[in-house]
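Participant: the sequence and its predicted three-dimensional model are supplied below.
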Amino acid sequence: MRWTRWIVPFLVLPAAGCSLLYPFDLPDAADGTVEADGGDGEAEAPPVCGDGVVAAPEVCDTALAPEPCTTACGSTGAWSCAADCRTRSCAAPVDESCNGADDDCDGSTDEGYECAAGLPVDCTSPCGVTGTATCTVTCERPPPWECRTGTELCNGCDDNRDGATDEGCACATGWAVEHPLAPGPESLQAISMTDRFGVVVGTFGNILHYDGTSWRRVASPAPHNMKTVFVSSPTFAVAAGFGAALARWDGTSWTTDTEVSSLVSVALYSVFVLARDNIWVSGGSGTMLHWDGAAWSRSDTHTVQHLYEVFAFGPNDIYVGGRSGTILHWDGSDWASIAPGWITDDVDAIWGADPGTVYLAGGNGLIVRYEPGEDRWTDLSVPTGESFTSMDGSSATNIWAAGGFAGGAIAHFDGASWSLDPSWPSIDRRGPMGLSVVGDDVYAVMHDGGILHRDAAGVWQPMAGAATVRLRSIWGASPQDVYASGVATTAGGSSTATAVLRYDGASWSLPHWLPRTDAQGLWVAAPNDVYLAEAGGTIPYWDGVRWTNLTLPVWGVRLAGIWGHDAANIFVVGQQATGDMAPAAFRGPAAPWRALALRPEALGIGLTAAHGVSADDLWVVGEAGTIARRAAGEDYLDQLASGTTETLRGVWAASATEAFAVGDNGTILHWDGTAWTPMTTSADPWYGVRLYAVWGTSAGNVFAVGEGGTALRYDGVAWAPLPVDLLDDLRGVWGSSANNVFFVADDRSGKIVHRCGASW
């Protein structure tokens, strides 16, 4: 029994593992699994998440350090293990780095820094041009001089940073006339408009196109002197002129038709397009040409008179007017004279709304109505000595005629009677050369290169790029914010409105037209902070939204000049227009404007211009050699000896010890900090010439302009004429830098002369 009790426990103990009786695996008592041979005698435990070991089916472990990964936005992130270690995701960094990438995948790059490293950033160049530059590797904005634009402006700066300044700009190679688009007497001759497209032609190859918004210069196939144009559509137009010149527009370019010049050599005066294969052209010595779609041919008119106008209702109903009352009609087979004997003036224009009524116009205000059904002629001439050279209309109750060589005349027919329109601004010495009517809109091309537009409300004004006004002042806030002002005048010289033009670095526009104003001066504090000095004594002010008239505390002041140190310190000068005719000077714009009294008093003297180096160091000049200076904090202008009695019309100060004044008889004076001394002698070529304005960038770079296209430059040593090929009186000068300077002309030409480029 004792042996038995001992052996039983021995046999029982191994039963939990290997059996001595069964040397093979037995089911595990805990989980019923069978361990493979060679095991350690214990079944493998399931993986434990967070034990630092990645065991299947785990894909990660929360106890291990996150490994790097690539996020969906391409940045380097870290794997984030789920709580059960069965899944993981690539987590973007919380903090953004300066590397030009979107590290945190929020859609933004390098946020929190000035800009994204290596990526484009908006910028403004030293010339004030908006462009792009590359952000630095430290995510800092690049300096302004690295700013570049896609295109080069004409502003004295290398905008696209290609190493060349103002390439492609006419002003980079010389003094260029930038406005109007076709400057000079008779530069524009005829106009033809549709509702979507318009063409103006003139001498020396001048061709302008209108796209419904603005005019632009178009290349001519040759320097033709064109007299007439007919626009059929935006893709088809025909122009003709002197020397049998004829050109066609195909929607892309103008091409000279050489076949015409092989048939005739006379001047061609009028074109009418019935269809692309049915075109009629009239000209000198009875010339009539016809295009049938294949070739040009001559049509015998049985006259040698010049034929100035051709107008067609259809292929078999065509009228022609010409010299000394010549009037012809085409019935489809031959030309016949239908003129009544009492018409002896030239017939220059013909138009009709329907074949039953034809209107003809010409010399000495001639306007007649012809009713072919009754063979009846009616004289409707208007009281003017001008010659109507153009006629057009949109209906039987809206017909216009224009022309003239002594100031011009425009007449309107309302269906009942003809009357002269006195509302158009006669900004041209001689008057309109031609007109075109589209609905309620009327367009007139002027002798001096201007183009007028009358809208449906009945308001006439010049069109952008073609305002032949008398420019008097120019100033700017930047190379891309330059303003020029001038006035439209009647034939007698009376002002009717003020035009304010703006240059954006590429072209001139006409954003402002102020009727019944007479601006004598202009000053610009900022792009939307513009002031005018008006002869009537008000200061029209543009705030970017509207014009407001600032008023002086006294009445009867005729203003002549304006200048400001900043928007809070603006000075206007002029003269009392009544009473003792005392000089007038005021400081504003804070109301009320404060008067600055001249000391000692000088009655009957008008002040003309002002400029200074600060609000407390101001110079004013005027008649009888008047020069006065404002001392700091004083409401007085103390007169100083000028050494001349000539009227001084311009002044500019470089510093407290360097200033210049110009005036009549070529007067140029210099201030050296102690006294004013003359710089002109009788030997100078500008001696005797009236100088109107002076401006500079430093005491060693000063410009002066005056009568007859006179333009001078002072280099710190001597004055010398500039090669400006103009005869117009230059009234204003301003520049944004030594390499970007503008002159404006006061000669009813609207001319603006510009010089730009790297150096000159």
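Facilitator: Noted; the coordinates are in hand.
Participant: going by C-alpha atoms from here, please, whenever you check contacts or count neighbours.
Facilitator: Will do.
Participant: who's in contact with the spatially closest residue to residue 655 that is not a sequence neighbour?
Facilitator: Leaving aside its sequence neighbours, residue 655 sits nearest to residue 613 (C-alpha to C-alpha, 6 or more residues apart in numbering; 5.9 Å). The contact partners of residue 613, by C-alpha atoms under 8 Å, 6 or more residues apart in numbering, come to 565, 653, 654, 655, 656.
Participant: before we go on, here's another structure to hold up against the first:
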Amino acid sequence: MNPAWTHRVEVSLAALLGLILGACVAPLSLDDRSCPCGDGWTCCEATQMCVQPGATCQQSQQPPAVAPTLCLDENWCWENPTPHAHYYRAVWASAPNDVWAVGAPGMATHWDGQNWKIHRSATDQSLLALFGTGPEDVWAVGREGAVVRWNGKAWQAVGTGLTQLLLAVWGSSPEDIWVVGSGGALLHWNGTDWSRPPDALPHYYTGIWGFAPDDVRVISAEGNVWRWNGQAWVPEPGFASDRVWSLSGAEGVLWALDEKVDEGIWRVLRFVKGEWQVVHEERRRFTSIAALSADEAWVAGPEGAALHIGPEGIALNFLDVPENLAHVWASREAGLWMVGDSGQVMRKTDTGWVSMREGASKTVLGGWELNAAEAWSCGEQGMLLRWREGAWSTLASGTGAALHDVWGASPEEVWAVGAEETIVRSDGTAAALRRHVPGGAALRGIWGSGPTDIWAVGAQGRILHYDGQDWSVRESPTSVTLNQVWGTDARNVWAVGELGTLLHHDGTTWKVVSLEKPTRQAFRDVWGTGPDDVWVVGAQGSIRHFDGKRWETPVPFAKGELVGIWGTGPSDLYVLEAGEELVQGIPKAFTNLHHYDGKTWKGAAVPYGGRFNALWGAGKEPRIGGAGGSILHYQP
């Protein structure tokens, strides 16, 4: 099917939806309430927050940020990277020391010139656009009609009655805010009421920009343009487009970024002397444009690409970061900022572009803790991290292979294993490659009872042993991939793998363990507190427990993939669940952390989404690691 034709069908359907929904949003009276709530919503006096019909007002306003500053709530705190590893979709700044970035659900991140703070965004929807009229009046919009406002103290949920996808916001003052999006969404806030202009057309609006309260332009996905003259929206010259991505302006001149789908071309256009002119074309997936002046603009794009258009010419820059850059903000007062995937924030300085994100960014695949002050993690492309003195630091591992798991006998003897039978050893300050077999089996788990008794397991039933001198291949009773190994001592070691495989080593040989209730589901991890308390977890909520005599099948408490298990004792056990569920027909990743108190399991969602793969300790508390270098510390 022709992509451009498909897009036009989607736009037409969105327009029809807008006609249906239009009657629901105009006018939206506030009845002289102080916070910007739509009709039927309640403004809570104590919190100045809008709540839906039937909801209860809280007694006091939540703090704008939690301490420490990189904690998401009272339980979850980011350790790596800083400020976090979730995606951004928009950035706005009033000054170099007042910068906001939004994107992933539930969070808004602020830079005060010295430090980052993570704030609750007052919505569980992704936020896609951001604009402010000053430090105490910042607006963000996003999916499912989400509108939130920063009042200088906290983010407020704003009720408008909209449920469409909202893509842009602009305003000239706190009493003049415009919000636009799909399905004909076009609303105006005048400081007292939300209203829909009666002459607004049901288009798929993708951008809005203004130079004054009576000089505002809105643009549709097809390139149609209208101007607000203070009284009505009137048509202006536009241009034919398959998808307009972004609209910006400076010194009275408009700039736009669009896509010609059939040709695979992204174009930069400028409105000069009553007509749109194509300034530049690029076969690169750019997503946002920001104008600095009538003849200068920046464009954000994939894999750290940044396009600069100025009086001296056009230059394509690569900012030395791998992440896709989703949005750019530019102003003479605040400077140039770009944001994108995996928490990436770029800032233009006198010496060039610099990343404002600190820490490793490769996916975390494994972790291990010696004690509260000493821990290690590993991941894709040979990533090896050490936790010491309250921070994570990167060690060169000597390999580019994915490292799946890490374990140590002491801070001076740490081992990591990974793809192609890769084995790396670190003395705590440096690391070196000790084994690598091109085309060899991927090693997925490592554990030892001491420095002269270390086991590694992996694909094709591969089992290796280290005796303090050399690594050697040991006879394996299976050809099935083994995912993890753990034991209580040299004579009691367990390994788990695909197809419900469970192995035991008694100090002499490895043997297959037959379960009373066999399963074909993969086992992902094994951990315990002693010979009579061993747990195995795996796919589709699979769980087994060994009491020293027999393997039992506890009642399942989850349906997703149980990817990790760790604890401090029989009545303090954690299990990490990762999975995917359909939300309105769209796959959405989720992660839950379950706790066992010796009697019952209790689960809680890891906030703000993201994929996590590993679970290990932080003293008496758990850590989890995952995509984008994410390492979170849970404080019960």
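Facilitator: Structure received. Nothing here was measured: the structure is a model prediction, and the numbers come from that model.
Participant: TM between them?
Facilitator: The TM-score (TM-score structural alignment, normalised by the length of structure 2) is 0.62; 532 aligned residues with a C-alpha RMSD of 5.7 Å.
Participant: rewinding a little: what subset of the contacts of residue 613 of structure 1 is buried?
Facilitator: Buried by 16 or more other C-alpha atoms under 10 Å: 565, 653, 654, 655, out of the contacts of residue 613 of structure 1.
Participant: map residue 562 of structure 1 across to structure 2 for me.
Facilitator: Counting by TM-score structural alignment, residue 562 of structure 1 corresponds to residue 446 in structure 2.
Participant: before we move on, back to that, so which pair among the contacts of residue 613 of structure 1 is furthest apart in space?
Facilitator: 565 and 656 (14.2 Å; C-alpha to C-alpha).
Participant: and the equivalent of residue 149 of structure 2 over in structure 1, what element?
Facilitator: Using TM-score structural alignment, the partner of residue 149 of structure 2 in structure 1 is residue 247. In this assignment (DSSP states H and E), residue 247 of structure 1 forms part of strand 246-249.
Participant: only the buried residues of the helix or strand just after that strand, if you could.
Facilitator: Later in the chain than strand 246-249 of structure 1, the nearest helix or strand by DSSP H and E is strand 254-256. By neighbour count on 16+ other C-alpha under 10 Å, the buried set for strand 254-256 of structure 1 is 254, 256.
Participant: now the element after strand 254-256 of structure 1, going C-ward?
Facilitator: Counting by DSSP H and E, what follows strand 254-256 of structure 1 is helix 258-263.
Participant: helices or strands up against that following helix?
Facilitator: For helix 258-263 of structure 1, the packing partners by 3 or more C-alpha pairs under 8 Å, 6 or more residues apart in numbering; DSSP states H and E come out as strand 296-298.
Participant: mean distance between the strand it packs on and structure 2 after superposition?
Facilitator: Here the mean offset of strand 296-298 of structure 1 against structure 2 after fitting is 9.6 Å, by mean C-alpha distance after the TM-score superposition for structure 1.
Participant: return the residues in contact with the match of residue 562 of structure 1.
Facilitator: Here residue 446 of structure 2 is in contact with 405, 406, 407, 416, 417, 454, 455, 456, 457, 484, 485, 486 (C-alpha under 8 Å, 6+ apart).
Participant: now residue 322 of structure 1, nearest residue through space, not along the chain?
Facilitator: Per C-alpha to C-alpha, 6+ apart, closest to residue 322 of structure 1 is residue 307, 4.1 Å.
Participant: list the contacts for the one you found?
Facilitator: 269, 282, 283, 284, 285, 286, 287, 320, 321, 322, 323, 326.
Participant: likewise for residue 656 of structure 1?
Facilitator: 613, 617, 673.
Participant: what does residue 335 of structure 1 give?
Facilitator: Contacts of residue 335 of structure 1 (C-alpha under 8 Å, 6+ apart): 300, 301, 302, 328, 329.
Participant: how many other residues sit next to the last one?
Facilitator: So that's residue 329 of structure 1. 21 (other C-alpha atoms under 10 Å).
Participant: tell me which element it is part of?
Facilitator: strand 327-330.
Participant: still on that earlier bit, the closest residue to the match of residue 149 of structure 2 other than its chain neighbours: what's it in contact with?
Facilitator: Closest residue in space to residue 247 of structure 1, ignoring its immediate chain neighbours: residue 256 at 4.2 Å, by C-alpha to C-alpha, 6+ apart. Neighbouring residues of residue 256 of structure 1 by C-alpha under 8 Å, 6+ apart: 221, 222, 245, 246, 247, 248.
Participant: so is residue 219 of structure 1 in a helix, a strand, or just coil?
Facilitator: coil (DSSP: H, G, I helix; E, B strand; the rest coil).
Participant: burial of the closest residue to it other than its chain neighbours, as a residue count?
Facilitator: The shortest distance from residue 219 of structure 1 to any residue other than its chain neighbours is 7.0 Å, reached at residue 207 (C-alpha to C-alpha, 6+ apart). As a burial measure, residue 207 of structure 1 scores 27 neighbours (other C-alpha under 10 Å).
Participant: which one in structure 2 is aligned with residue 207 of structure 1?
Facilitator: Per TM-score structural alignment, residue 207 of structure 1 is aligned with residue 108.
Participant: next one: residue 358 of structure 1
Facilitator: Match for residue 358 of structure 1 (TM-score structural alignment): residue 255.
Participant: same deal with residue 283 of structure 1?
Facilitator: Per TM-score structural alignment, residue 283 of structure 1 is aligned with residue 180.
Participant: mind listing what the residue lying closest to residue 505 of structure 2 once chain neighbours are set aside touches?
Facilitator: Among residues not flanking residue 505 of structure 2 along the chain, residue 493 sits closest, at 5.0 Å (C-alpha to C-alpha, 6+ apart). By C-alpha under 8 Å, 6+ apart, residue 493 of structure 2 lies in contact with 485, 486, 487, 504, 505, 506, 507.
Participant: neighbours of the counterpart of residue 601 of structure 2 in structure 1, just the number please.
Facilitator: Taking TM-score structural alignment, the alignment pairs residue 601 of structure 2 with residue 721 from structure 1. Residue 721 of structure 1: 16 surrounding residues under other C-alpha under 10 Å.
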